[in-house]
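Peer 1: The sequence and its predicted three-dimensional model are supplied below.
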Amino acid sequence: MTNFCYGCLYIKDRFIQEVFTIKPSPVQEVFFRGILFAEMKRAQILDNKWILLISTLSFCFLHLIYRHPPLLLIALISGLTWGIIFTKWPNIWGIAISHSLLGALAIFLDVI
């Protein structure tokens, strides 16, 4: 098993990896889709495409802490997908569950 990097803290325990990866997923979704995306839309300053781009890139850059370039690509694609879904159906909880499951799969496959 590889070391898990959370910031500059390396964690070897699988349970701790899951806590650091799966538990924050709903919080990230509430922040990036539920607050950032929704507030930009409410302000009516930008078009939905710009709001989607800003929230997706912000979400992607948050994942720099893992220091894993392929994960950035996964975060970009999944963030864009979840953003499009949220644009059409603004329900954060399905996206949060999906994010948690993707994080669990990443741990299971030893991607992170």
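Peer 2: Great, that's in hand.
Peer 1: only C-alpha atoms for contact and neighbour calcs from this point on.
Peer 2: Will do.
Peer 1: Going by secondary structure, the closest residue to residue 46 other than its chain neighbours is in what exactly?
Peer 2: The shortest distance from residue 46 to any non-neighbouring residue, by Cα to Cα, 6 or more residues apart in numbering, is to residue 40 (7.1 Å). Applying DSSP states H and E as the criterion places residue 40 in helix 38-43.
Peer 1: So which bits of that helix are buried?
Peer 2: Buried residues in helix 38-43, counted by 16 or more other Cα atoms under 10 Å: 38, 40-41.
Peer 1: With distance to residue 96 as extra columns, can I get those residues in CSV?
Peer 2: As requested, the buried residues of helix 38-43 are arranged in CSV below (distance: Cα to Cα, whole Å):
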residue, distance to residue 96
38, 15
40, 20
41, 20
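Peer 1: Can you name the residues that contact residue 48?
Peer 2: For residue 48, the contacting residues are 41, 87, by Cα atoms under 8 Å, 6 or more residues apart in numbering.
Peer 1: Which SSE is immediately downstream of the longest helix seen in the chain?
Peer 2: As assigned by DSSP state H, the longest helix anywhere in the chain is helix 69-88. Past helix 69-88, further along toward the C-terminus, the next helix or strand under DSSP H and E is helix 92-108.
Peer 1: buried ones in that next one?
Peer 2: By neighbour count on 16+ other Cα under 10 Å, the buried set for helix 92-108 is 92, 94-96, 99-100, 102-104, 106-107.
Peer 1: Out of the residues you listed, which is nearest to residue 21?
Peer 2: When these are ranked by distance to residue 21 (Cα to Cα), residue 103 comes first, at 5.9 Å.
Peer 1: Check whether the closest one really touches residue 22, as I assumed.
Peer 2: Yes: with contact defined as Cα atoms under 8 Å, residue 103 counts as touching residue 22 (5.6 Å).
Peer 1: another structure for you, compare them:
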Amino acid sequence: MDYIACMMEQDEMTVNTKTQYPEKHHSRTHFLMVLALLYWLPVATILTGMVPFSLRSLLLLLMFVFTAIYAIMQGHSAAELGLENFNLRTSLAVNLPAGITAAGVVFLLPIAGVHDRLLPPPEATFIFFYVLISSPVQEFLFRSFLFSEMRRSNIHSPIWQVVISAMSFAFLHAVYLDPLTGLLSFAAGIMWSIIYQRIPNLAEVSLSHAIIGIMAIMSGVARKI
């Protein structure tokens, strides 16, 4: 009897847990609304001049805050968001070489306007902000959360997942009004999306993002950032 009672209690706890944190699935229309409100609209406010370009970093942080709140309300788990470290070694073994290699390619790009490399380097405070805040925030938005939402919206095609993530990431950089920045952002978005899709780990893809981004900024390729 004690065994049966114990089993019934465990079943009840399981039911309560599922009730408290239900696994929610959305329609693709719902996903498009999330994409429009949390991703496209903030960028559009800068492109249309409603929000000054100088406030782009603040707007990025607001995007993160609203997206994080939404993720909590929808019950996104740590596993769904790539916040667990069971694949840490595998992710590091892929992201670190990819980040270093891509950073080298960015540095060696034979681009027009190479004289920008003579500009003074960005301030140390910006470097810390970019590495510790901006890169993880961007990866949470465009890989961690976005992939989780796509799976919940039954968008399981690997190609569509990569394309949606990379295009959304590139659109974020449209505020710089620089074709090269947009092209490089799209290319980097494809690389990070493919890596994250196969090895979902937010910390390591953020590290790769920071390495490439800092090299692009220091070399003058992405100095407008």
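Peer 2: Sure thing, it's come through. Nothing here was measured: the structure is a model prediction, and the numbers come from that model.
Peer 1: average offset between the helix holding residue 40 of the first structure and the second structure?
Peer 2: Comparison of helix 38-43 of the first structure with the second structure after fitting gives an average deviation of 1.8 Å (mean Cα distance after the TM-score superposition for the first structure).
Peer 1: host element of the residue nearest the centre of the second structure?
Peer 2: For the second structure, the residue nearest the mean C-alpha position is residue 139 (2.3 Å; Cα atoms, centre = their mean). If you go by DSSP H and E, residue 139 of the second structure is part of helix 135-139.
Peer 1: The second structure: which residue goes with residue 103 of the first structure?
Peer 2: With TM-score structural alignment as the criterion, residue 103 of the first structure lines up with residue 213 in the second structure.
Peer 1: Equivalent analysis for residue 18 of the first structure, please.
Peer 2: Using TM-score structural alignment, residue 18 of the first structure sits opposite residue 127 in the second structure.
Peer 1: repeat for residue 85 of the first structure
Peer 2: With TM-score structural alignment as the criterion, residue 85 of the first structure matches residue 195.
Peer 1: Could you report the separation of its match from residue 35 of the second structure?
Peer 2: Counting by Cα to Cα, to the nearest Å, the gap from residue 195 of the second structure to residue 35 of the second structure is 21 Å.
Peer 1: Looking at those two, which is more packed in?
Peer 2: residue 195 (20 against 16; other Cα atoms under 10 Å).
Peer 1: my guess is that one meets residue 93, correct?
Peer 2: No: shown here, residue 195 of the second structure and residue 93 do not form a contact pair, counting by Cα under 8 Å, at 11.0 Å.
Peer 1: hang on, the earlier thing: distance of the aligned residue in the first structure for the residue nearest to the centre of the second structure relative to residue 8 of the first structure?
Peer 2: For residue 139 of the second structure, the aligned position in the first structure is occupied by residue 29, per TM-score structural alignment. Residue 29 of the first structure sits 23 Å away from residue 8 of the first structure, going by Cα to Cα.
Peer 1: and what of residue 63 of the first structure?
Peer 2: In this view, residue 63 of the first structure and residue 8 of the first structure are 13 Å apart by Cα to Cα.
Peer 1: Residue 214 is in contact with the match of residue 18 of the first structure, correct?
Peer 2: Yes: contact criterion Cα under 8 Å: residue 127 of the second structure and residue 214 qualify, at 7.4 Å.
Peer 1: any idea what residue 178 of the second structure aligns with in the first structure?
Peer 2: Using TM-score structural alignment, residue 178 of the second structure lines up with residue 68 in the first structure.
Peer 1: show me the contacts for the closest residue to its match other than its chain neighbours.
Peer 2: Leaving out its chain neighbours, the residue that sits closest to residue 68 of the first structure by Cα to Cα, 6+ apart is residue 112, at 7.5 Å. Counting by Cα under 8 Å, 6+ apart, residue 112 of the first structure makes contact with 4, 66, 68, 71, 106.
Peer 1: Using ChimeraX, define a selection of the buried residues within those.
Peer 2: With 16+ other Cα under 10 Å as the criterion, this ChimeraX line picks the buried residues out of the contacts of residue 112 of the first structure:
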select :4,71,106
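Peer 1: ok, so of the contacts of residue 112 of the first structure, who is nearest residue 51 of the first structure?
Peer 2: residue 71 (22.2 Å).
Peer 1: From residue 112 of the first structure, how far off is that closest one?
Peer 2: Distance of residue 71 of the first structure to residue 112 of the first structure, computed by Cα to Cα: 8 Å.
Peer 1: ok, average deviation of the helix holding residue 139 of the second structure from the first structure?
Peer 2: Helix 135-139 of the second structure differs from its equivalent in the first structure by a mean of 0.6 Å after superposition (mean Cα distance after the TM-score superposition for the first structure).
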